[in-house]
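Visitor: Generate a structure from the sequence data that follows.
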Amino acid sequence: MNLSLETPALLFSATSLILLAYTNRFLTIAQIVRGLKKNYDDHKNKSILLEIKNLNLRITLIRYMQLFGVLSLFLSVFAMLLLYLNKSSFGIYTFGASLLSLLLSLGISFWEVSISVTALRIHLKDLEESTNL
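Guide: All right, here's what the predicted structure looks like:
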């Protein structure tokens, strides 16, 4: 199997956009956590504590999403270097590891989104019951 130098470069734009989306998610959740912490300090409500715990898990998952996304980009660049140095078999395996890392990042992203959806459904359950939505 032969891999051209340009093939790993195809991941650059996709990975960069994914990392930007992950960073935006992180910043949004961090802002929500700060607001909830202030609210908890004022009211000591247990449900707020549970929301913060859920958001903390999501922040941890986003950190791993970012880690594997950056690792994917790093391995793509390293694969390009190996291909440039005519180490094609190592370059192919490194590019495969890059794809695997990107796949892990996307899988964790799906997990984080599913947690978010579940949390929103729980949050809106009271509204549904009181308004018969």
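
Visitor: CA atoms for contacts and neighbours, from now on please.
Guide: Will do.

Visitor: neighbours around Leu49, how many?
Guide: For Leu49, the count of nearby residues is 15 (other CA atoms under 10 Å).

Visitor: residues contacting Gln74?
Guide: Gln isn't right for residue 74; it's Phe. With contacts defined as CA atoms under 8 Å, 6 or more residues apart in numbering, the neighbours of Phe74 are Ser98.

Visitor: quick one: secondary structure of Asn86?
Guide: Three-state call for Asn86 (DSSP: H, G, I helix; E, B strand; the rest coil): coil.

Visitor: Tell me how far it lies from Leu5.
Guide: Applying CA to CA, to the nearest Å, the value for Asn86 to Leu5 is 10 Å.

Visitor: With neighbour numbers in mind, choose between the two.
Guide: Shown here are Asn86 and Leu5; by other CA under 10 Å, Leu5 has more neighbours (18 against 12).

Visitor: now the other sequence, so there's something to compare against:
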Amino acid sequence: MTLSLETPALLFSATSLILLAYTNRFLTIATIIRGLKTSYDQGEKSYILDQIKNLNLRLTLIRYMQLFGVLSLFLSVFAMLLLFLEHQLTSIYLFGLSLLSLLISLGISFWEISISVKALRLHLKDLIEKK
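Guide: So this is what the prediction gives:
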């Protein structure tokens, strides 16, 4: 089995876009948490604290999504370096680890999206029940 230099390079654009999306999610959730913290400080409401706990979990998941996404990109670049240095077998294994890291990142992303959807459904539950 051989691996060409172009194959790991294919992950660059996809991984970069994924990391950008993860960063946007992080910034959005951070803004929401800051607003909820202000609301909580002004008047203690237990549901706000529950929302902040949920968002904190999502921030943790996004951190791991970013970690595995960056690891995927790093391993892909390292595999390209080894291909350039003509270490074919090691580069194949590193590229495989890069793909595995990307899969883990996407899996965690799916988990975070699931939590987000459940939270939104709970938030809209009273509106749906009024119909």
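
Visitor: how about the nearest residue to the spatially most central residue of structure 2, chain neighbours excluded?
Guide: The centre of structure 2 sits closest to Met65, judged by CA atoms, centre = their mean, with a distance of 3.0 Å. With sequence-adjacent residues excluded and distances taken as CA to CA, 6 or more residues apart in numbering, Met65 of structure 2 is closest to Ser105, at 4.5 Å.

Visitor: can you check Phe84 of structure 2 too?
Guide: Leaving aside its sequence neighbours, Phe84 of structure 2 sits nearest to Leu5 (CA to CA, 6+ apart; 7.3 Å).

Visitor: which ones are touching the one you found?
Guide: Met80, Leu83, Phe84.

Visitor: Heading C-terminal from the helix or strand where Met65 of structure 1 lies, find the next helix or strand.
Guide: Per DSSP states H and E: Met65 of structure 1 is located in helix 46-84. Per DSSP H and E, helix 46-84 of structure 1 leads on to helix 88-131 as the next helix or strand towards the C-terminus.

Visitor: helices or strands up against that following helix?
Guide: If you count contacts as 3 or more CA pairs under 8 Å, 6 or more residues apart in numbering; DSSP states H and E, helix 88-131 of structure 1 packs onto helix 46-84.

Visitor: what's the average distance of the helix it packs on to structure 2?
Guide: By mean CA distance after the TM-score superposition for structure 1, the fitted helix 46-84 of structure 1 averages 0.2 Å away from its aligned residues in structure 2.

Visitor: the inter-axis angle of that helix versus helix 88-131?
Guide: 160 degrees (axes from the mean of the first three to the mean of the last three CA atoms, to 10 degrees).

Visitor: So for helix 46-84 of structure 1, what gets flagged as buried?
Guide: 48, 51-52, 55, 58-59, 61-80, 82-83 (16 or more other CA atoms under 10 Å).

Visitor: Of the contacts of Leu5 of structure 2, which is the nearest to Arg121 of structure 2?
Guide: Distance to Arg121 of structure 2, by CA to CA, is smallest for Met80 among these, at 44.3 Å.

Visitor: Tell me the counterpart of the closest one in structure 1.
Guide: Counting by TM-score structural alignment, Met80 of structure 2 lines up with Met80 in structure 1.

Visitor: Once you drop chain neighbours, what's closest to its match?
Guide: Using CA to CA, 6+ apart, the nearest residue to Met80 of structure 1 is Leu5, at 5.5 Å.
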